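Engineer: Build the 3D model from these lines:
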Amino acid sequence: MSVTAERISTEGRRLVLHGVPWAHYETLLDMFAERGVRMAFDRGTLELMTPLPIHERYKSLFTRMIETLADELDVDYFSLGSTTFSSRALERGVEPDACFLIASAGRVADWRSYDPAADPPPDLAVEIDVTSDSRRRLGIYAALKVPEAWRFDGTELVVWTLQGEQYVSAPHSPTFPTAAIGRLAQFVRDYRSGTDRTWIKAFRRWVREDVAPRGEG
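Structural biologist: Model prediction:
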């Protein structure tokens, strides 16, 4: 066995290893389960990341936005955070920045017994790319049959939808079709002052005044 490391130029703390056996990936998942190291595995290529504060802030804001959209539009959901989703058969695994069961929420009777290996994959995954590039992980999401993925790079929000075995960019989110993608990105991009409480109040007001009425129509 020969493991090689890839030199990555990035603002975040990130390491990519090649030639890693699946068994080693599983061992590392157990070793770092409580240490804040996130991993993605794609048929021998292992990516390890430790998020920076700015990454975690954007992750928190997008989680709040999606939960608020669902609440205001009466959409059922389970928030699964950065749950590890993996498949030994596919030799792939990933931990989204945030993810949600939405269309599949009704298929989970008790969230306390949710099993990523047996229950439905997330309907929506979010990747924050302010310190790294998540596009290499799209193949993992596609193999795991995640219908929708959002990618935010600090400026632009791109929505990817699964078409067959690959993702294509979409003009709107299939989960929240009346919410303008550009406006969602703007709410996060332009947040410079105030607190999360005032920010989410402004976002909720926009959803009620602009997004929800169009959805009802």
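
Engineer: Could you use CA atoms for every contact and neighbour count after this?
Structural biologist: Noted.

Engineer: Tell me who's in contact with the residue most central in space within the chain.
Structural biologist: Nearest to the geometric centre of the chain sits Val126, at 2.2 Å (C-alpha atoms, centre = their mean). Contact partners of Val126, counting by C-alpha atoms under 8 Å, 6 or more residues apart in numbering, are 62, 96-99, 149-152.

Engineer: rerun at 6 Å
Structural biologist: Listed by C-alpha atoms under 6 Å, 6 or more residues apart in numbering, the contact partners of Val126 are 97-98, 149-150.

Engineer: For the chain, just list every one of the strands.
Structural biologist: Using DSSP state E, the strands found in the chain span residues 4-6, 13-18, 38-42, 45-50, 78-79, 85-87, 92-94, 98-101, 124-128, 148-152, 157-163, 166-170.

Engineer: one more to line up against the first:
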Amino acid sequence: MTPATIIATTAKESPLLFEGMTWREFKAVEGLLDRPGYRLSFLDGVLEIRRRLGEDHETVKERIGALLELYLLIAGFDFTPTGSMTLESESGAVKREADKSYKLVPGKVRPDLAIEVVFTSGGINKLEAYKRLKIPEVWLWEDGVLDVYHLRVDDTGTYYERVSQSEEVKGIDLELLLRCINMVNHVDAIKTFQQSL
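Structural biologist: Below you'll find the model as predicted:
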């Protein structure tokens, strides 16, 4: 029996975008708009304002975190959850907060993994933002699908490549993880995942 998916298809909300801002202007606006319920991002002069999303978004975000942390613990990673810590670079003209992020070895300045649960359409390019922040791996969950991107550097530059297996969370079964993320019942999802490890 295939479990029902956790989230019904919902209309996606678009963020507000304001173009042509300098870093200094962004920081001034950020100080004025630092209020609960809103998340601000910035990339190349574009300010993105998103409302924090509701229960469906939070359920998926927390489910991914619970499953991933169970795996990291059992697999012996010395990890630190860094949540939605603010990541920014004035020289890269970027500010972003992941839904979840993790340092997978001690002593890192920035997370090794950023996770985004996408319930909005449009907005700034998330992968470009994380590329400038030098985040090694990004997971994007959207509409019941999990895409994994790993940062590459070669003669042509720096870019994210979509990969079929995580290179930062070695050994994790992404198909099993996704099946459990999308299950209706949280406890059943955790038990199913744990029994398969």
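
Engineer: closest to Tyr58 of structure 1 out of the strands of structure 1?
Structural biologist: Closest approach to Tyr58 of structure 1 among these (C-alpha to C-alpha): strand 124-128, 6.9 Å.

Engineer: I'd like the strands of structure 1 as a markdown table, with distance to Ala212 of structure 1 appended.
Structural biologist: As requested, those are exported to a markdown table (distance: least, C-alpha to C-alpha, whole Å):
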| stretch | distance to Ala212 of structure 1 |
| --- | --- |
| strand 4-6 | 46 |
| strand 13-18 | 40 |
| strand 38-42 | 35 |
| strand 45-50 | 37 |
| strand 78-79 | 20 |
| strand 85-87 | 32 |
| strand 92-94 | 33 |
| strand 98-101 | 20 |
| strand 124-128 | 20 |
| strand 148-152 | 21 |
| strand 157-163 | 20 |
| strand 166-170 | 20 |
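
Engineer: Which one of these lies nearest to Ile181 of structure 1?
Structural biologist: Nearest of those to Ile181 of structure 1, taken as C-alpha to C-alpha: strand 157-163 at 6.6 Å.

Engineer: That closest one aligns to what range in structure 2?
Structural biologist: Using TM-score structural alignment, strand 157-163 of structure 1 corresponds to residues 146-152 of structure 2.

Engineer: which residue lines up with Ala93 of structure 2 in structure 1?
Structural biologist: Using TM-score structural alignment, the partner of Ala93 of structure 2 in structure 1 is Glu91.

Engineer: nearest spatial neighbour of its match, skipping sequence neighbours?
Structural biologist: Once flanking residues are discounted, Glu91 of structure 1 sits nearest to Arg43: 5.0 Å by C-alpha to C-alpha, 6 or more residues apart in numbering.

Engineer: if I look at the closest residue to Asp153 of structure 1 other than its chain neighbours, how far off is Arg214 of structure 1?
Structural biologist: Nearest residue to Asp153 of structure 1, sequence neighbours excluded (C-alpha to C-alpha, 6+ apart): Asp129, at 4.4 Å. Computed as C-alpha to C-alpha, to the nearest Å, the Asp129 of structure 1 to Arg214 of structure 1 distance reads 30 Å.
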